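S.K.: Task: produce atomic coordinates for the following.
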Amino acid sequence: MVEGNNSEATKFILLGLIQSPELQALLFGIFLVIYLINVIGNLGLIILIYIISLLHTPMYFFLSNPAFVDLCYTSSVTPNTLVNFLQEVKRIALPACATQLCCFIIFVVCEVYMLSVMTNDRYAAISNPLLYTVIMNRRVCIQMVVSTYLYGFSVGLLQTMLTFHLSFCIINHFCDDIPLVGLACHKTHYKDIKEVILFTLAGFNTLFSLFIILISYIFIVFAILRINSAEGRQKAFSTCASHLTSITIFYGIIIFMYMQPKTRHSLNTDKIASVFYIVVPPRLNPLIYSLRNPEVKNALKRIIEKVFSTVK
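M.R.: I've put the predicted structure just below:
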């Protein structure tokens, strides 16, 4: 992107993941397959929860929202990435880049706090099973989810507005916040402020949501230990296992991406990490939650059997 003294650029040039045409074609195929798995897995989980009345509980209501968020944030980036794999000159318009960045931040922040909300739901289910549906009534569930979306939207909008007050020469791979700020053309006081706000908000959202999760799980452990039967304790631990697996994967990637010292950042490392947290969590979450959840597996089994019986 070439800047004049009084002109504003309307397009960015993307460097992409790799410059070899042969490898770009291979990556296109790999990314397309992974994206289709993401869409089918998350959309399938949402539809399954919607159509099976047995899954109309607070737990599965909260489970359907992370699936929706995973679907949205991978869809905010992947289609444009796939198109650019097939283009010799990779460009993205300024409004499209801003929209991509805003949507991506919104849904990543939502994902962080959805995991926290799900932890509170698990604590309510384990500590007060008889009052669970009363405590986590429909109104409470909707309020928790809506507040998460509203906060994610405000953070995404703020970060995008701050980022696009900078001047850029080129974008490395796609419109993610850390690479964008690192590739700003001029070192200015405003860029320093943006970096401070970026890492402060990223650190706050990551650590605060992780703090909520850790505190909730401390209470969950105590609640499980108060269960008299070994079978009951095992069932309670099993209920939390898929959620803990998802938390470990997601927060491990986010902490690596945003919380490492600034001196250790490199554009190539950030680029690979960005791809990793776009591709991996949305693909694994449907598998984690469905394969470890007997109710989801049984519901899916009944649907498959019904389809086959109808075909026959």
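
S.K.: okay, CA-based contacts and neighbour counts for the rest of this
M.R.: OK.

S.K.: in a strand, that's where residue 13 is, yeah?
M.R.: Yes: per DSSP: H, G, I helix; E, B strand; the rest coil, residue 13 lies within a strand segment.

S.K.: is it true that it touches residue 90?
M.R.: Yes: Residue 13 lies in contact with residue 90 (C-alpha atoms under 8 Å); the separation is 5.8 Å.

S.K.: check contacts around the residue lying closest to residue 116 once chain neighbours are set aside.
M.R.: Closest residue to residue 116 apart from its sequence neighbours, by C-alpha to C-alpha, 6 or more residues apart in numbering: residue 213 at 5.3 Å. With contact set as C-alpha atoms under 8 Å, 6 or more residues apart in numbering, residue 213 has these partners: 115, 116, 119, 120.

S.K.: Could you pull out the strands in the chain for me?
M.R.: With DSSP state E, the ranges of strands along the chain come out as 11-13, 91-93.

S.K.: okay, those strands in TSV with distance to residue 99 and mean neighbour count next?
M.R.: Listed next are those as TSV, based on distance: least, C-alpha to C-alpha, whole Å; neighbours: other C-alpha atoms under 10 Å:
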stretch	distance to residue 99	mean neighbour count
strand 11-13	13	19
strand 91-93	10	17
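
S.K.: need these in TSV with distance to residue 245, can you?
M.R.: Output for the strands of the chain, formatted as TSV (distance: least, C-alpha to C-alpha, whole Å):
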stretch	distance to residue 245
strand 11-13	37
strand 91-93	36
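
S.K.: Next, the structure of the following sequence, for comparison with the previous one:
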Amino acid sequence: MHGANVTTWSFFFLEGFSKYPRLETVLFVSSLVMYLATLLGNSMLILITALDTRLHSPMYLFLGNLSFMDICYTSASIPTLLVNLLSAQKTIVFSGCAVQMYLSLAMGSTECVLLAAMAYDRSLAICCPLRYPALMTRRLCVRLASVSWATGCLTALLETSFALQMPLCGNRIDHFTCEILAVLKLACARSLLMDLTMLVVSVLLLPVPMLLVCISYVFILSTILRIRSSEGRHKAFSTCGAHLTVVVLYYGAALSMYLKPSSSSSQQVDKIVSLLYGVLTPMLNPIIYSLRNKEVKDAVKKLLGRLPQCQARGDF
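M.R.: Model (predicted):
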């Protein structure tokens, strides 16, 4: 580290997909469409869970939190990506980079814990249906959601503060966002404390919640297989099928990003995985829950049915 060109950078260059200029227009259009779909779909889910009294239950409180996280997560990085795809100077100021890194880590980490809480909720609903209202009280539901938020925000603050204190020997980030692993590649030297922090946080927020999800689904599947009627089994599967689909998509992408050897894939592959992880998954979440959940579909139809009435009253 002695003699290295260590500088306190006021801004960073985001290389993004500049090596493929012909793809930038295609990426801009596709990213914009997916971002708008993410905002619309998740906002719709938040709206119907707030307005429809039939959805005032723990499952939908968790789902509302998940939708809000997806909006925040995509809004932290996609607007910058869209601007840079059309700009010759793909830059971001230091403070913007810090906020972007923190929000991405906080929302991603919170979602990891929240998905485990949602799996626990589904296991109680299916394995103990008669005792479910007494076990999963609104107070416990709020506590689980609060613990998810607190865990994600605090671990993100720890990682971001350590990463931004690292001496950097360059300001050209080979990514389309201030992703922490891409920023740490600019460090002048490895830090044992930073590596240990990243490892501990990654293990706590990925394999541990995923293990809890697996345990919950072992109990769920064992209970479903004991249900005699095919209609009862179908209803139980449809209840947790949407959540399981989201879990596979989310943890699969996250594990491929944060728990792999650094030399196992190129940075270009990492950027593509990040784009899918950061845009596609949040966009698919409301679609998956809407298609697999009769209560959500009924609430959407009810909300859409009110719109013509509201317009008629306004015209009158």
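
S.K.: so what number do they get for TM-score?
M.R.: TM-score for the superposed chains, counting by TM-score structural alignment, normalised by the length of the first structure: 0.92, backed by 307 aligned residues with a C-alpha RMSD of 1.9 Å.

S.K.: For residue 222 of the first structure, find the nearest of the strands of the first structure.
M.R.: Across the strands of the first structure, residue 222 of the first structure has its closest neighbour in strand 91-93 (51.6 Å, C-alpha to C-alpha).

S.K.: what's the mean distance for the closest one versus the second structure?
M.R.: Following the fit onto the second structure, the mean deviation recorded for strand 91-93 of the first structure is 1.0 Å by mean C-alpha distance after the TM-score superposition for the first structure.

S.K.: who's in contact with that strand?
M.R.: 10, 11, 12, 13, 14, 84.

S.K.: what about 10 Å?
M.R.: Contacts to strand 91-93 of the first structure, defined as C-alpha atoms under 10 Å, 6 or more residues apart in numbering, come from residues 1, 9-15, 80, 84, 97-99, 170-171, 174-175.

S.K.: what about residue 144 of the first structure, neighbour count?
M.R.: Close neighbours of residue 144 of the first structure, defined as other C-alpha atoms under 10 Å, add up to 16.

S.K.: whoops, residue 306 of the second structure was the one
M.R.: Neighbours of residue 306 of the second structure (other C-alpha under 10 Å): 11.

S.K.: got a list of what the counterpart of it in the first structure touches?
M.R.: Counting by TM-score structural alignment, residue 306 of the second structure corresponds to residue 306 in the first structure. With contact taken as C-alpha under 10 Å, 6+ apart, residue 306 of the first structure is in contact with 300, 312.

S.K.: how much space between residue 306 of the first structure and residue 299 of the first structure?
M.R.: Look at residue 306 of the first structure and residue 299 of the first structure: by C-alpha to C-alpha, to the nearest Å, they are 11 Å apart.

S.K.: got it, and residue 18 of the first structure?
M.R.: Distance from residue 18 of the first structure to residue 299 of the first structure, by C-alpha to C-alpha: 42 Å.

S.K.: same deal with residue 97 of the first structure?
M.R.: 40 Å.

S.K.: between the two, which one's more packed in?
M.R.: Set residue 97 of the first structure next to residue 299 and count neighbours by other C-alpha under 10 Å: residue 97 wins out with 22 against 19.

S.K.: my guess is the more buried one meets residue 170, correct?
M.R.: No: Residue 97 of the first structure lies out of contact with residue 170 (C-alpha atoms under 10 Å); the separation is 12.0 Å.

S.K.: what sits in contact with each of the two?
M.R.: 11, 12, 91.

S.K.: Please state the offset of stretch 168-186 of the first structure from the chain centre?
M.R.: 21 Å (C-alpha atoms, centre = their mean, to the nearest Å).

S.K.: Between the two ends of that stretch, what distance do you get?
M.R.: End-to-end for stretch 168-186 of the first structure, by C-alpha to C-alpha: 8 Å.
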